[in-house]
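S.K.: after the sequence you'll find the predicted model.
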Amino acid sequence: MTQSEYTTAEQLPPAWHDLLTAAIEARRNAHAPYSGFAVGAALRTDSGRILSGCNVENASLGLTVCAERVAIWKAISEGEHAFEALVVVSASGATPCGACRQVMSEFVEDMPILVADTTGRGWMTSLKALFPHPFIDLTRRGGISAHE
């Protein structure tokens, strides 16, 4: 995959259609009374399950949770720890925020990500392209010894 490729819903490989549909449906459940910016996300795990999430805003804006993190935490809470693809849907096709990119990097080094609007038009990219240098514990990835 190139760093990012423009696509439409019709051009997506069939394996992405269920993910896109799940993200669009999750977006309908978003609680965004302050920004009006509704987001849905759908995550496919290595076992083939699709788990979705929506953003949930709070009057104390720092307590707001993004759709991507809701989907990831839902997957973790259901015993899924390996991810293979993510779709994020918003009206404008916005990319995941830095906090979501950091959370993703805790569980996967790279995965394809479709960032789309509500019609499925958007960009196919990857976590590595969006976030090439995450903050990681190198001892967990075999990079250095914990005693160095």
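M.R.: Cool, the structure landed. Numbering: from 1, shown residues only.
S.K.: going forward, measure contacts and count neighbours with C-alpha atoms only.
M.R.: Noted.
S.K.: and the longest helix anywhere in the chain, what does it pack onto?
M.R.: Identified as the longest helix of the chain according to DSSP state H is helix 14-27. In terms of contacts (3 or more C-alpha pairs under 8 Å, 6 or more residues apart in numbering; DSSP states H and E), helix 14-27 is packed against strand 39-45, strand 50-54, strand 83-90.
S.K.: what's the angle between the longest one and helix 14-27?
M.R.: Right, the one you point to is strand 83-90. If you take axes from the mean of the first three to the mean of the last three C-alpha atoms, to 10 degrees, strand 83-90 sits at 50 degrees to helix 14-27.
S.K.: structure B:
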Amino acid sequence: MNMKAVLSAATVALALPLAAEAATVNLNEGFNYAYTTLATSTTASYTYDVAEGTTWNISDISFTANGAYSNISLITITVANGGVVETYGEWIPGAGTTATLSALGFTTSSDFTIEYTYAAGGTAPVLVNHMFTATEVPDVPAVPVPAAGILLVSALAGLGIAKRRAKKA
């Protein structure tokens, strides 16, 4: 094997992990936060693991990017939740070399993914992060059957008494 082939293979082996970064994160009650540095033509995704049988309210998701705005504007964000996919890319320039973006919150009982995509044409890496709060939705207890039966019988008895009084009058 010649040196050119070895160097080419090493370059590909080093570039592949940078091309697509993915992480699975446990969803926490309260504050959730993640960040990464994106190079041009790469993606990074975070899948939040929702425990089976639970439902969560996810607040609006706040994104911040640090870098030249010409590079930040090449980054799109996709939020995928149970078959619903929303894409965001309208960054609002901030002070210095920052920009912000906000995605709508949602309620979910399944895993969801936040993905960053940095399109080709960027000139430098960009540091991006997101944060949101998660609140578990408590189970709503059903009305117990014995209590429902007592309520029904009481209502019917009340209607019967009211009907008798109406006939006597």
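M.R.: Looks like it arrived, so ask away. What you are looking at is a predicted structure, and each value in this text was computed from that prediction instead of being measured.
S.K.: mind telling me the TM-score for this superposition?
M.R.: In this superposition the chains share a TM-score of 0.32, using TM-score structural alignment, normalised by the length of the first structure; 68 aligned residues with a C-alpha RMSD of 3.9 Å.
S.K.: returning to what we had before: which of the helices and strands packed on helix 14-27 of the first structure sits most buried?
M.R.: Highest mean neighbour count among these (mean count of other C-alpha atoms under 10 Å): strand 39-45, with a mean of 28.
S.K.: between the helices and strands packed on helix 14-27 of the first structure, which gets nearest to residue 69 of the first structure?
M.R.: Taking C-alpha to C-alpha as the criterion, residue 69 of the first structure comes closest to strand 50-54 out of these, the separation being 7.6 Å.
S.K.: next, the buried residues of the helix or strand just after the closest one.
M.R.: Under the assignment DSSP states H and E, the closest C-terminal helix or strand after strand 50-54 of the first structure is helix 67-77. Within helix 67-77 of the first structure, the residues that count as buried by 16 or more other C-alpha atoms under 10 Å are 67-75.
S.K.: elements contacting helix 67-77 of the first structure?
M.R.: Helix 67-77 of the first structure packs on strand 39-45, strand 50-54, helix 98-107, going by 3+ C-alpha pairs under 8 Å, 6+ apart.
S.K.: now it against helix 98-107, angle please.
M.R.: 30 degrees.
S.K.: what is the neighbour count of residue 33 of the second structure?
M.R.: When neighbours are counted by other C-alpha atoms under 10 Å, residue 33 of the second structure registers 14.
S.K.: same question, residue 58 of the second structure
M.R.: 19.
S.K.: the spatially most central residue of the second structure and residue 17 of the second structure, how far apart?
M.R.: Of all residues in the second structure, the one closest to the mean position by C-alpha atoms, centre = their mean is residue 112, 5.3 Å from it. Distance check for residue 112 of the second structure against residue 17 of the second structure: by C-alpha to C-alpha, to the nearest Å, it reads 22 Å.
S.K.: before we move on, back to that, any idea how far residue 33 of the second structure is from the residue nearest to the centre of the second structure?
M.R.: 14 Å.
S.K.: same check on residue 79 of the second structure?
M.R.: For residue 79 of the second structure relative to residue 33 of the second structure (C-alpha to C-alpha), the value is 15 Å.
S.K.: with residue 147 of the second structure instead?
M.R.: For residue 147 of the second structure, the distance to residue 33 of the second structure - C-alpha to C-alpha - is 45 Å.
S.K.: likewise residue 75 of the second structure?
M.R.: Residue 75 of the second structure is 18 Å from residue 33 of the second structure, by C-alpha to C-alpha.
S.K.: do the same with residue 108 of the second structure
M.R.: Residue 108 of the second structure is 18 Å from residue 33 of the second structure, by C-alpha to C-alpha.
S.K.: then residue 9 of the second structure?
M.R.: 35 Å.
S.K.: just residue 25 of the second structure next, same as before
M.R.: 10 Å.
S.K.: remind me, longest strand of the second structure?
M.R.: strand 126-136 (DSSP state E).
S.K.: list the helices and strands the next helix-or-strand element following it packs on?
M.R.: Scanning forward in sequence from strand 126-136 of the second structure by DSSP H and E, the next helix or strand is helix 145-168. Judged by 3+ C-alpha pairs under 8 Å, 6+ apart, helix 145-168 of the second structure is in contact with no other helix or strand.
S.K.: what comes up buried for stretch 14-21 of the second structure?
M.R.: Those would be 18, 21, for stretch 14-21 of the second structure by 16+ other C-alpha under 10 Å.
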